[in-house]
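J.: how would this look folded up:
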Amino acid sequence: MQTLLHKAQTRGSANHGWLQANHTFSFASYRDPSRMHFGVLRVLNDDLIAGGGGFGTHPHDNMEIITIPLKGALAHKDSMGNASVIHAGDVQVMSAGTGVYHSEFNHYPDKECNLLQIWLFPNQRNVAPRYQQISFGEKLLHNQLNQILSPSEKDEGVWIYQNAYFHLGKFNVGTNFSYTLKDPANNGLYAFLIEGQMQVKAQDQTLDLHKRDGAGFWETTQTPLEFKALADSHILLMEVPMAL
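T.: Below you'll find the predicted structure:
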């Protein structure tokens, strides 16, 4: 089994006044050749947007873009004709495909919005752009993993053009759980601790994660990864193909 650990304080950062951004992987002016991607996981941005601030209309193509608000709400408009508000508890995906333009602004003029924006390389290029948004809210069960994304529109959560699976979970201190990769021959797991403190056991290795730390695991065979919440915790698990 291979592992890596990205401590929160080692992320790239940028302060634009209206935007405070933290980049787990190289993005915009932050570039680290050793942190370009984890398999098909290309971008993991932790953005804090001031009231009224946002990203004006800009293009994307051939990328799966997932937005997960953690606090507040985001107003979205795009060239496909979608106009919506994405709240904490929602998950949004855009398959940019042949090309799409969109804008994202804090929905509130006087409240901060904190969100995760995640980009994955797709397994199909030049598809027709598509948009999907699901509200989980109170449907997310406590002290267990909840699937929020998969490769199939018949499965739980949003779906994308990639053999990826995302799970969210909030766990009380002392809770244990495990995760076994759905496709261990091809996929790896990137764990991002949103809040709290967790210990992860991967075969003969033990990693301690604190708020906003990330850890990657691959070449796992069928061995489950064992997690223990050392404090009340909120975690995002992203299973993704390792080959581009």
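
J.: Please make it C-alpha for all contacts and neighbour counts, starting now.
T.: Will do.

J.: what's the span of stretch 90-106, first residue to last?
T.: For stretch 90-106, the separation between the terminal residues is 15 Å (CA to CA, to the nearest Å).

J.: which parts of that stretch are buried?
T.: Within stretch 90-106, the residues that count as buried by 16 or more other CA atoms under 10 Å are 90-97, 99-100, 102-106.

J.: which ones among those residues are found in helices?
T.: Among the buried residues of stretch 90-106, no member falls in helices (DSSP state H).

J.: now for those residues, which pair is the farthest apart?
T.: Farthest apart among these by CA to CA are Gly97 and Asn106. That separation is 25.2 Å.

J.: quick one: Asn172 and Ala231 touch, right?
T.: Yes: counting by CA atoms under 8 Å, Asn172 does reach Ala231; the two are 6.7 Å apart.

J.: Just give me the residue closest to the centre of the protein.
T.: The centroid of the chain falls nearest to Ile118 when counting by CA atoms, centre = their mean (4.7 Å).

J.: and it, what element?
T.: For Ile118, the host element (DSSP states H and E) is strand 113-120.

J.: residues in contact with whichever helix or strand comes after that strand?
T.: Elements were assigned by DSSP H and E; along the chain past strand 113-120, the next helix or strand is strand 130-135. Contacts of strand 130-135 with the rest of the structure, by CA atoms under 8 Å, 6 or more residues apart in numbering, involve 80, 82, 86, 89-97, 157-158.

J.: what about the strand holding Ile118, distance to the chain center?
T.: 6 Å (CA atoms, centre = their mean, to the nearest Å).

J.: helices and strands around it, which ones?
T.: Contacts defined by 3 or more CA pairs under 8 Å, 6 or more residues apart in numbering; DSSP states H and E place strand 113-120 against strand 41-49, strand 64-71.

J.: just those strands: most buried one?
T.: Of all the helices and strands packed on strand 113-120, strand 41-49 carries the top mean neighbour count, a mean of 23, counting by mean count of other CA atoms under 10 Å.

J.: for it, packing partners?
T.: Counting contacts by 3+ CA pairs under 8 Å, 6+ apart, strand 41-49 packs against strand 19-23, strand 113-120.

J.: next up, for comparison:
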Amino acid sequence: MLAVRKSEARGTANYGWLKSYHSFSFANYYDPNFMGFRSLRVVNEDTVAGGTGFGTHPHREMEIISYVLEGVLEHEDSTGGRSRIRAGEVQRMTAGRGIAHSEFNGSQQHPVRLLQIWILPNQRGLPPSYEQKTYSEADKRGRWCLVASLDGRERSLTVHQDVLLYATILSPGETLTYALSPQRYAWLQVVRGDIEVNGTILSGGDAVSVEKTEALDVSALSEAEVLLFDLA
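T.: Here you go, the predicted model:
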């Protein structure tokens, strides 16, 4: 069974320096029907103007993944961590028992665009930490590239939850199949382009939740980038 979440139905926020689309309830956007899906709590598509960003703010008890699509995101946190996350790079931050961090656009002129993903951890009180890795276009082209997992296998980021996060980039006419194990669920997020999933047409920003389904056949109708969450 597939349930579509259309891009235009998402919550929105526009602060001038930040334009954001919320797949699930977040900040001032609240929809009791979209409070998350399984352990997936937040999928925000953020565009941050040049020379601006999020000042220092706290987080607790959350796995936060930053998937940068365009530009450069600068990160600093209370553990002393500092990094620059470029397009094609992905960062996992475990907020655990408490962390404060800031995120700024690394350019004064050009926007940075990213997906910020929050996943509920499988235990509380974890020590704060972060991890960052690069997944090139070649890594994702025409295959399911494992970006995050519970055990960090296949060079993926380690998240403290039973979730598998895959990314793929497909050329027009290309098809990938994903077999979903029994008692597992999926959330598929279209980053860009147009695809067909089990007969359903989706475009950039659209998503679909999946349950009681054995396999997903994902066909690209144009150049497309897709994230797939395999969830307990």
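
J.: I'd like the TM-score for the two structures, please.
T.: Once superposed, the chains reach a TM-score of 0.97 (TM-score structural alignment, normalised by the length of the second structure), with 232 aligned residues with a CA RMSD of 1.1 Å.

J.: that older thread, would CSV of the helices and strands packed on strand 41-49 of the first structure with distance to Asn163 of the first structure be doable?
T.: Compiled in CSV, those are given as follows (distance: least, CA to CA, whole Å):
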stretch, distance to Asn163 of the first structure
strand 19-23, 23
strand 113-120, 10
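
J.: Please name whichever of those is nearest to Ala164 of the first structure.
T.: Proximity to Ala164 of the first structure (CA to CA) singles out strand 113-120 among those, at 9.0 Å.

J.: which other residues reach that closest one?
T.: 40-51, 63-74, 106, 162.

J.: residue contacts, Ser136 of the second structure?
T.: So Ser136 of the second structure contacts 88-89 (CA under 8 Å, 6+ apart).

J.: Trace it over to the first structure, please.
T.: Under the alignment (TM-score structural alignment), Ser136 of the second structure pairs with Gly137 in the first structure.

J.: Would you quantify the distance from its match to Lys154 of the first structure?
T.: As judged by CA to CA, Gly137 of the first structure and Lys154 of the first structure stand 20 Å apart.

J.: Check Gly54 of the first structure too.
T.: Noted for Gly54 of the first structure: a distance of 33 Å to Lys154 of the first structure, by CA to CA.

J.: The two: who's more crowded?
T.: Each of Gly54 of the first structure and Lys154 has its neighbours counted (other CA atoms under 10 Å); Gly54 has more, 20 against 9.

J.: looking at it, that one is touching Asn106, isn't it?
T.: Yes: the pair Gly54 of the first structure / Asn106 is scored as a contact, 5.8 Å apart, by CA under 8 Å.

J.: what number of residues lie near Gly16 of the second structure?
T.: Neighbour count of Gly16 of the second structure, defined by other CA under 10 Å: 8.

J.: cool, and Val158 of the first structure?
T.: Per other CA under 10 Å, the neighbour tally for Val158 of the first structure reads 25.

J.: Name all residues that make contact with Thr206 of the first structure.
T.: Thr206 of the first structure makes contact with 199-200, according to CA under 8 Å, 6+ apart.

J.: Name the SS class of it, please.
T.: Thr206 of the first structure carries the three-state label strand when classified by DSSP: H, G, I helix; E, B strand; the rest coil.

J.: Enumerate every residue touching the nearest residue to Phe229 of the second structure once chain neighbours are set aside.
T.: With sequence-adjacent residues excluded and distances taken as CA to CA, 6 or more residues apart in numbering, Phe229 of the second structure is closest to Leu165, at 4.6 Å. Counting by CA under 8 Å, 6+ apart, Leu165 of the second structure touches 146-149, 227-230.

J.: Please apply the same query to Asn146 of the first structure.
T.: With contact taken as CA under 8 Å, 6+ apart, Asn146 of the first structure is in contact with 140, 167-169.

J.: Name the member of these with the shortest distance to Pro184 of the first structure.
T.: Using CA to CA, those come closest to Pro184 of the first structure at His167, 16.2 Å.

J.: circling back: farthest pair in the contacts of strand 130-135 of the first structure?
T.: Using CA to CA, the contacts of strand 130-135 of the first structure span at most 25.8 Å, a distance reached by Gly89 and Gly97.

J.: hang on, Asp155 of the first structure is in a helix, isn't it?
T.: No: membership of Asp155 of the first structure in a helix is not supported by three-state DSSP, which gives coil.

J.: give me the number of residues near it?
T.: The number of residues packed near Asp155 of the first structure is 12, by other CA under 10 Å.

J.: out of the contacts of Leu165 of the second structure, which are buried?
T.: Buried among the contacts of Leu165 of the second structure by 16+ other CA under 10 Å: 146-149, 227-230.

J.: Select from those every entry located in strands.
T.: Among those, the members falling in strands (DSSP state E) are 146-149, 227-230.

J.: just curious, which of these is nearest to Ser7 of the second structure?
T.: Ser7 of the second structure lies nearest to Leu227 out of these, by CA to CA, at 14.7 Å.
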